[in-house]
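1. Generate coordinates for the sequence data below:
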Amino acid sequence: MKVFDEKHIKNVAFVGAHRAGKTTLSETMLFEAGLINRRGTVEQQNTVSDYHEFEHQRGASVFATPLHTEWRNYKINIIDTPGLDDFIGEIMSSIKVADTIVTVINAKHGADIGTEIIWNYIDRYHKPTLFVINKIDSENANFEMSFNSLKELVGNNAVMVQYPIKINGAQCIIDVLKMKCYKFGPEGGKPEKLPIPEDQIEQANTLHNELVEKAAENDEELMELFFENGTLNEDELKQGIKLGMLNHDIFPVFCVSALNDMGTGRLMGFIDNVAPAAADLKPEQTIEGDILEPKLNGDTSLFVFKNIYQPNLGQITFFKVMSGEVKANDKLFNTRTGESETLNQLYIMDGKQKHAVQKLTVGDIGATTKLKFTETNDTLASKAEAGTIKPIKFPQARLTKAVLAETASEEEKLSEALRRIHSQDLTVDLSYNNETHQTLVGTQGELHLATLSWLLENIYDVKAKFEAPKISYRETIQRSATANYRHKKQSGGSGQFGQVHLKIEPYYEGMPEPEGFSLRGKEVVDLPWDGKLVFYNCIVGGVIDQRYLPSIMKGILEVMESGPMTKSFIRDVRVMVYDGKMHPVDSNDISFKIAGAHAFKEAFLNANPKLLEPIEHMKLRVPDQMIGSVMTELQSRRAIIQGVEIEAHYQVLKCTIPSAELSGFSNQLRSLTQGRATYTSNFEGYNAVPTHIQKELIKATDLITT
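-> Below you'll find the model as predicted:
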């Protein structure tokens, strides 16, 4: 297979809303270039991109799929991405390694909500971007509406390069960069090149001049040429557009019918001749602060942006060559783990089809198999001390579920499958809660969760159940109380005897030492579940031997590990052991441990015990017109609004909300805002549970234990 240099490799990610036609466009490009001799369709489940069984079931892209095509001495690597933000991890990893983002818009819907959600991520990465308005020949297509909605989204930097017209019923495209009219037959394909019709010349000239002015703004020399000549020639115009795309100041807008192969060849020509290549982009900065130049003669450096697992092939690792070149059988070092990896084979992937190659040069995208120590976001380099490329920062999980295998014998198999899935998809959050003894899995939404479930069952052969996670409550007290307990047991031979008198009080940082006691010793225990136990020895006259005090504290700590109200951890209590009795023969450690535990439990129940619940601090980004309904929803979930700030057409709302109220919130927020609102949340602390809810929780615990 032909090897291309860094100036003749173009990496494009096709992004856009669900049903925009990204998969069809990529299929048509492969057909136009002669890489395939028959175009598949999503409906017939035979496209190169959507080859996965789960995608066939859903009738839409779920995974980002690398493809490639060759067009007029250029190699175009295409990554076809899903259109739903449940799969934002697939989209973000593709944006990371793309040189140009091709955002596809359905001409029937314009720049809709799905486009807006994805645009927010594109804009964050500041990547060169062009827009393609697809389905221009479909019923109810409205190019003008689509273009205007696009300008509302990205501003006046959206510049029309093409627009569609009909001439005697035939679909045509006016190109104001080349100032040509392309007329297509019913089957599409290669168009007839015609002069621009007279009734379109005025509009075409106006749009051409707008394009020239916008291009000239990006370079002083071009601006001087523009002032001197009143225009720019085609080459100068292309140079200005490329600079504008690199500066994120120009977003060229094209139009196509991907299904009927109209305009795709011209789009590929623009990607070849104008769209930036890897060599044009700003160099990558490593975590260590070094600059990684995309040079062919530099040290080899690969960035791993995606991993997938296939039963017949094992793990397939996708990478972009950031510097130098990589050859089959090269030995590279993982800069995260320090382990060496041998890339026994190199491939260019077209969906599930792999094409073996001997080497790949800087700027190219390829794949390899059977790496042992490499995961998504890793850097592979020819030198062990090489810099690590900055990783992709994936969004926080929005939906968390507890997961367990349907049969206990498969728990270990489930654990390994989840570990593999997480290593491939870093938007799947995996953790274990030591308090509730649950494995927790976080996803981007219900559809992402459904995909995870499908992968577990069909790829890893393990059936899993998902349920709401248990809430990690805490128990504490609100007032002081005293109690005593005598433990006495006689069953032949030495018996058991221990009596403990103690007082408990709520504990808070900086509180004064207890009054009315003779303080003989103090131990502060930092509890593993947060909070403190402060234990005072106040024994006078030796009524309890010093050696039994650790056993009393041990009994208290055991109760604190499973509180008497809901079996939750107890926190922030101080205990004064001030009196008791012992027996010269029958007293021992177990006796005082039991006595201490019972006395503490009795005192705790008499000290106005209170249940505490975990609280999250939440930050939401909500469209202006939807803020009212979102605030109402939050308040219905016991959230406390802390403030609202304005950010463009959005409002940033900050609040605290009980963790117990987050169940179903992600789906409800998506429903209320049509998917336009986003949020992040972080654990903040514990607050008291309202009395009526506390009663319900205690009752539920009693029912479980009985």
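2. can we go C-alpha only for contacts and neighbour counts from here?
-> OK.
3. need the helices for the stretch 1-150 of the chain, in chain order.
-> Assigned by DSSP state H, counting those that start in this stretch, the helices in the stretch 1-150 of the chain fall at 22-32, 53-58, 88-97, 113-125, 143-154.
4. Can you say which of the ones you listed is nearest to Gly492?
-> Gly492 lies closest, by C-alpha to C-alpha, to one member of these: helix 88-97, at 68.7 Å.
5. residues in contact with that closest one?
-> 11, 13, 15, 63-64, 79, 81-82, 101, 121-122, 125, 127, 305-306, 320, 392, 394-395, 425-427, 444 (C-alpha atoms under 8 Å, 6 or more residues apart in numbering).
6. picking that back up, can you put the helices of the stretch 1-150 of the chain in TSV and add distance to Glu616 and mean neighbour count?
-> As requested, the helices of the stretch 1-150 of the chain are exported to TSV (distance: least, C-alpha to C-alpha, whole Å; neighbours: other C-alpha atoms under 10 Å):
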stretch	distance to Glu616	mean neighbour count
helix 22-32	38	25
helix 53-58	35	14
helix 88-97	23	24
helix 113-125	24	17
helix 143-154	32	18
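7. between those, which one is nearest to Thr436?
-> Of all those, helix 88-97 comes closest under C-alpha to C-alpha, at 28.6 Å.
8. Give me the distance from that closest one to the chain's centre.
-> 10 Å (C-alpha atoms, centre = their mean, to the nearest Å).
9. quick one on the thing from earlier: just put the helices of the stretch 1-150 of the chain in JSON lines and tack on distance to Thr206.
-> Shown next, in JSON lines, are the helices of the stretch 1-150 of the chain (distance: least, C-alpha to C-alpha, whole Å):
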{"stretch": "helix 22-32", "distance to Thr206": "29"}
{"stretch": "helix 53-58", "distance to Thr206": "44"}
{"stretch": "helix 88-97", "distance to Thr206": "33"}
{"stretch": "helix 113-125", "distance to Thr206": "28"}
{"stretch": "helix 143-154", "distance to Thr206": "16"}
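10. among the ones you listed, which is nearest Arg621?
-> Between the helices of the stretch 1-150 of the chain, helix 113-125 lies closest to Arg621; by C-alpha to C-alpha that is 11.6 Å.
11. the inter-axis angle of the closest one versus helix 143-154?
-> 40 degrees (axes from the mean of the first three to the mean of the last three C-alpha atoms, to 10 degrees).
12. orientation of helix 113-125 relative to helix 88-97 in degrees?
-> Using the same axes, to 10 degrees: helix 113-125 against helix 88-97 is 40 degrees.
13. Could you point out the helix or strand that follows the top helix by length along the chain?
-> The longest helix of the chain (DSSP state H) is helix 198-216. Going down the chain from helix 198-216, the next helix or strand is helix 220-229, by DSSP states H and E.
14. compare with the first, here's sequence two:
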Amino acid sequence: MKVYKTEEIRNIALLGNAGSGKTTLAEAMLFEGGVISRRGEVTSKNTVSDYNQIEQDYGNSVFSTLLYTEFNGKKINIIDTPGMDELCGGVVSALSVTALGLLTINTTSGIEAGTEAAIRHASKAHTPLILVFNQLDHDNSNYENTLEECKNIFGGKTTIVQYPVDAGPNFSSIIDVLKMKMYKYSKDGKVEVLDIPDSEKDRADELHNELVEKAAENEEALMELYFDKGSLTEDEMRKGIKLGMLARSLYPVFCTTAKKGIGVARLMEFITNIAPAPYEKKLRPIIKGKEVKMDAADSPSLFVFKTSVEPHVGEITFFKVMSGTVKEGMDLVNSKSGNKERLSQVFVSAGKNREKVDELVAGDIGCTVKLKETKYNHTLSLKEAGTVFEPIQFPTPRHTVAVKAVNDSDDEKVGEVLNKIKYEDPTFVVEYSKELKQLLVHGQGEYHMNVLKWYFDTIHKIEVNYLAPRIPYRETITKPAQADYRHKKQSGGAGQFGEVHLIIEPYNEGAAPKSMFKFGDKEQKLSVRAVEEHKLSWGGKLVFANCIVGGSIDARFLPAILKGIMEKMEEGPLTGSYARDIIVYVYDGKMHPVDSNEISFKLAGRNAFSMAFKNAAPKILEPIYNLEVWVPSDRMGDAMSDLQGRRAMIMGMGSEHGMEKISAKVPLKEMNKYTTSLSSITGGRGVFAIAFDGYEKVPADVQDELLKAYEAEQEEE
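-> Have a look, this model is predicted:
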């Protein structure tokens, strides 16, 4: 394979809803470019892109797949992405290294949930789009409805370059208003380029003039030419269209039936002539080290956007050459670890088929194998450059499960599998919660978790259960309380003795410790001698006040008392959850000259604190999240009803990007399986974002349920 120059490279991402024909379009593009000799089919499980077993089992793309084809003297790198938004990691990583998105739209279905998700991701990445109207030969194909839906979303940016002559089972001809020609396809896939028939001339002329105007609007010089001549040449139009695409002010519409190859070669011609070259899209920001240019003559650097593991191959590292020329056998430095990595082999990739090449230049995309520690989001560059590119920001998880091996002996294996999976799909976030005593996996939804389960069941043969994650409640108090506890143990030899008297009260930010408390008819005066403020890792504070006078407890035992209290803060008296925001005054106690020791006072302090806590009108706090939900207007009422059933407090409503937006505060406990519920309510079109807000007291009935559940759990143990 020849070495392509930077200006000869086009990097594109295939985007769209599952079933819109992305993988089939990729197959047709590889066929047109001569990379494959026959087109495979998704239903036959023989496509170049969906080659993983899970994709063949599921019948749709699960991971992004790097492909390439050659056309018109250019190399087109293609990344075929999954169509379900729960599998959005591949979409986000693909958009980070490509300069153009082909948004495939199934004209029998129009704009679907996955289409809307792809549009959002492309918008966030500032990626230009071509709208590819696909499956125009289907009985239920509707070009006009699909066009109208696109105009509702993109407005005047929707720009017709092609339209079908007869969409439906007889579809075989496309009018191209840039070329002002008709492309007629025979059953064997051959194309004739003909003059536009008289029956379509008026419509074609009108759309051509609209295209000329939209192209001219993108540069002042083109606008002047348009005013002078009343039209533009094809080259001038190409220039204006390209500028409009780069500014995302123009979205060209193309027509295809990818399964039959109709319209694919013309689309590829447009891509090679007009789509942005790698250097025409803004370079990924550099956050550290030497600035570089997307130039083959600059010092070499590459950015890793994906890692995967394949049987019999091992780990494969996919990268984009950001600057310079990357050659086989080159040594570069991982800017995160500072360690050297050797590119023993460099490949271009067409699915699982990889062709070894000697070098790749700036802007090209390839892969390598057997790197020691380089993962996604890592930068490789020369040691003296130290260049670090900004990492890809993957979407925040929206769904959490606790994973537990059916057989305890498989616990370690489960951890190993999850550690590998999170590198292949960074939208999985794995953590072991010491607080909840659960191994948690955070992802994008139930379907996403089903993909993970497939790997456990099919590849690793490990039985696991998904459990609802426990809720990280907090415990606190609402009024002062007093308690004392004597720990005494005598069993031969040295005994144990320690007595602690203490008062606790709620902590409020900025409040000073008190010197007087009243319980019933009795007053308790305190002399605060020293105050320690401990910021708790789980939120809130513990303030420890030493009020000992007259040496009733030796100062050397105070750290032990604090330790006992802190232990009980870590395992709250009500439900075993973390406690927070409490002031503890230790004001009296007793010692024994022989039997008093640290363990005695630790246990005395722990138990005195627990007793006081239960008498201080304790409350359980629950985590509250800020929730933003976007739903179609006709599903607004259903979405509101569902949220109210989840104890949500509606904070506001409005419209945004053609959807209705609901802002609310909702307890985390009520968000279990919300992704599935929202999808069901909105036909998959609803989306939401969630972020931690703070802790609030649970209602009395919920607290009673939690206390009973904890008591039952303790009895079982």
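15. hmm, back to that, the longest helix of structure 1 vs structure 2, average distance?
-> Average distance, helix 198-216 of structure 1 versus aligned residues of structure 2 after superposition (mean C-alpha distance after the TM-score superposition for structure 1): 0.9 Å.
16. Could I get the buried residue list for that helix?
-> 204, 207-216 (16 or more other C-alpha atoms under 10 Å).
17. I'd like to know how many residues surround the residue nearest to Lys470 of structure 1 when sequence neighbours are not counted.
-> Spatially, and ignoring its direct neighbours in sequence, Lys470 of structure 1 is nearest to Thr436 (6.4 Å; C-alpha to C-alpha, 6 or more residues apart in numbering). Close neighbours of Thr436 of structure 1, defined as other C-alpha atoms under 10 Å, add up to 14.
18. next one: the one 4 residues further on
-> Leu440 of structure 1 has 20 neighbouring residues, counting by other C-alpha under 10 Å.
19. can you check Asp175 of structure 1 too?
-> 22.
20. Report the contact partners of the closest residue to it other than its chain neighbours.
-> Leaving aside its sequence neighbours, Asp175 of structure 1 sits nearest to Gln162 (C-alpha to C-alpha, 6+ apart; 4.5 Å). Residues near Gln162 of structure 1 by C-alpha under 8 Å, 6+ apart: 173-177, 253-255.
21. so of these, which ones are in strands?
-> Cross-referencing those against strands under DSSP state E gives 173-175, 253-255.
22. Closest to Ala700 of structure 1 out of the residues you listed?
-> Val253 (59.7 Å).
23. What's the closest one aligned with over in structure 2?
-> The alignment partner of Val253 of structure 1 in structure 2, by TM-score structural alignment, is Val253.
24. How about stretch 255-266 of structure 2, which residues are buried there?
-> For stretch 255-266 of structure 2, using 16+ other C-alpha under 10 Å, the buried residues are 255-265.
25. what would those look like in a markdown table with distance to Asn273 of structure 2 and secondary structure?
-> Shown next, in a markdown table, are the buried residues of stretch 255-266 of structure 2 (distance: C-alpha to C-alpha, whole Å; DSSP: H, G, I helix; E, B strand; the rest coil):
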| residue | distance to Asn273 of structure 2 | secondary structure |
| --- | --- | --- |
| Cys255 | 17 | strand |
| Thr256 | 18 | coil |
| Thr257 | 21 | strand |
| Ala258 | 20 | helix |
| Lys259 | 24 | helix |
| Lys260 | 23 | helix |
| Gly261 | 20 | coil |
| Ile262 | 19 | strand |
| Gly263 | 16 | coil |
| Val264 | 14 | helix |
| Ala265 | 12 | helix |
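26. Spatially nearest residue to Thr69 of structure 1 (excluding sequence neighbours)?
-> Ile76 (5.2 Å).
27. okay but that neighbour is in contact with Ala98, surely?
-> No - contact criterion C-alpha atoms under 8 Å: Ile76 of structure 1 and Ala98 do not qualify, at 10.6 Å.
28. what's near enough to touch Ala677 of structure 1?
-> 620-623, 669-670.
29. For PyMOL, write the select line for the buried members of the residues you listed.
-> Those of the contacts of Ala677 of structure 1 that count as buried under 16+ other C-alpha under 10 Å are selected in PyMOL with:
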select buried, resi 620+621+622+623+669
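30. helices or strands next to the longest strand along structure 1 in the packing?
-> Using DSSP E to assign secondary structure, the strand with the most residues in structure 1 is strand 609-623. For strand 609-623 of structure 1, the packing partners by 3 or more C-alpha pairs under 8 Å, 6 or more residues apart in numbering; DSSP states H and E come out as strand 474-477, strand 650-658, strand 678-688.
31. Looking at those, spot the one closest to Glu6 of structure 1.
-> Comparing those under C-alpha to C-alpha, the one sitting nearest is strand 678-688, at 37.4 Å.
32. Quick one: the residues in structure 2 that that closest one pairs up with.
-> Residue span in structure 2 matched to strand 678-688 of structure 1, by TM-score structural alignment: 687-697.
33. what's the mean distance for that stretch versus structure 1?
-> Mean deviation for stretch 687-697 of structure 2: 2.3 Å (mean C-alpha distance after the TM-score superposition for structure 1).
34. Just give me how far that stretch sits from the chain centre.
-> Using C-alpha atoms, centre = their mean, the offset of stretch 687-697 of structure 2 from its chain centre is 17 Å.
35. That stretch: which residues count as buried?
-> For stretch 687-697 of structure 2, by 16+ other C-alpha under 10 Å, it's 687-688, 690, 695, 697.
36. ok so, going back, of all the helices and strands packed on strand 609-623 of structure 1, which one comes closest to Met245 of structure 1?
-> Of these, nearest to Met245 of structure 1 by C-alpha to C-alpha is strand 650-658, at 25.8 Å.
37. what's the angle between the closest one and strand 678-688?
-> 30 degrees.
38. Can you list the buried residues in strand 650-658 of structure 1?
-> 650-658.
39. swap in stretch 282-291 of structure 2?
-> Leu283.
40. who touches the residue nearest in space to the middle of structure 2 in this structure?
-> In structure 2, the centroid-proximal residue (C-alpha atoms, centre = their mean) is Pro395; its distance is 2.3 Å. By C-alpha under 8 Å, 6+ apart, the contact set of Pro395 of structure 2 is 88-89, 427.
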